[in-house]
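**Q** Provide a 3D model corresponding to the input given below.
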Amino acid sequence: MGEAGIPTTKVVCGIIERDGYVLLTQRSKNMSQPLLWEFPGGKLEAGESEAECLEREILEELNISILPLQRLTPVLHKYPDFIIELIPYTCSYQGGTVCLMEHTSYEWVPLQDLKDYEWCPADVPVVEEYLQLGG
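**A** Have a look, this model is predicted:
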């Protein structure tokens, strides 16, 4: 549990790189943080490594294969009803065609355009760190 008994949810996200572009997904209007952009990923399940979680979630939600490469700095972000620990990884795209299962939209974006999107609040520090590292 996080502060004042608010649950903390561990979520692993992937900064998926392909030919100088990064994959972004837009949350659907029915999800929390509707229509905001994020690095795709999902909740860590018991007994699962962060890399296993990320590979599973990306395959389930986007129908593509990835290879997690480098763990970046986790972000703790407090939303009104829960706290998220967002654990980002840079990843290389391995294959498959993106097929959206939960999201409204996706885009392959060059690094210089990352700041042009309206991000989920927890993803903002991830974007900033990734850009400081030079992608």
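**Q** going forward, measure contacts between C-alpha atoms and count neighbours the same way
**A** Will do.
**Q** pull the longest strand from this structure.
**A** In the chain, taking DSSP state E as the definition, the longest strand is strand 83-95.
**Q** Following up with a second sequence; could you model it the same way so I can compare the two?
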Amino acid sequence: MKKTIKVAAAVIQNDRDMILCALRSPTMSLANLWEFPGGKLEEGENAREALVREIHEELGCKIEADEIIADIHHEYEKIVVNLISIQAKIVEGEPVAKEHAELRWVPVSELVSLEWAPADIPTVNALIN
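**A** The predicted model follows:
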């Protein structure tokens, strides 16, 4: 049986209805695919707590985590990812790509133009619909 990893992802929308998208770096697994920024839950954390911590670590800004958009289980070759996508807003600072190759603000209508990591696609579809 494959190991399941719980991951929280931030769907950060700005005041111009653009969504923050992050390009995975060439050194990461699923290199050069787009994702919603976030990371793994640590022992004892809930998804919102993990997301606030991960965004501060990865992007150097503070967010407020709101409602859950999607709770997806995606099976990759070696693991299962339980991706919990959460609506969020920046409350302090500007996001900076510390681990990702690029950050980009993208209109919702153009999200489909990016090549997404498979686990993120259901969230993209939920946002478009």
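**Q** Report the TM-score for the pair.
**A** Here the TM-score of the superposed chains, computed with TM-score structural alignment, normalised by the length of structure 2 as the reference length, equals 0.96; 128 aligned residues with a C-alpha RMSD of 0.9 Å.
**Q** Buried by neighbour count: which residues of stretch 36-50 of structure 1 qualify?
**A** 36, 37, 38, 39, 40, 41, 42, 43, 44, 50 (16 or more other C-alpha atoms under 10 Å).
**Q** which residues of structure 2 does it align to?
**A** Taking TM-score structural alignment as the measure, structure 2 aligns residues 33-47 with stretch 36-50 of structure 1.
**Q** how long is the matching stretch end to end?
**A** For stretch 33-47 of structure 2, the separation between the terminal residues is 23 Å (C-alpha to C-alpha, to the nearest Å).
**Q** Would you mind measuring from the most centrally placed residue in structure 2 to residue 87 of structure 2?
**A** Among the residues of structure 2, residue 36 comes closest to the average C-alpha position under C-alpha atoms, centre = their mean, at 2.4 Å. Between residue 36 of structure 2 and residue 87 of structure 2 the distance is 11 Å, computed by C-alpha to C-alpha.
**Q** ok, now residue 106 of structure 2?
**A** 15 Å.
**Q** same check, this time on residue 30 of structure 2
**A** As for residue 30 of structure 2, its distance to residue 87 of structure 2 is 23 Å (criterion: C-alpha to C-alpha).
**Q** Then residue 93 of structure 2?
**A** Distance from residue 93 of structure 2 to residue 87 of structure 2, counting by C-alpha to C-alpha: 18 Å.
**Q** ok, now residue 59 of structure 2?
**A** Here the distance between residue 59 of structure 2 and residue 87 of structure 2 works out to 16 Å (C-alpha to C-alpha).
**Q** ok, the two, which is more surrounded?
**A** Neighbours were counted for residue 59 of structure 2 and for residue 87 using other C-alpha atoms under 10 Å; residue 59 has more, 20 against 17.
**Q** And that one, what's its match in structure 1?
**A** Residue-level alignment of residue 59 of structure 2 against structure 1, with TM-score structural alignment as criterion, gives residue 62.
**Q** again, but for residue 4 of structure 2
**A** Alignment note: residue 4 of structure 2 maps to residue 8 in structure 1; criterion TM-score structural alignment.
**Q** before we move on, what about residue 70 of structure 2?
**A** In structure 1, residue 70 of structure 2 lands on residue 73 (TM-score structural alignment).
**Q** No further questions, thank you.
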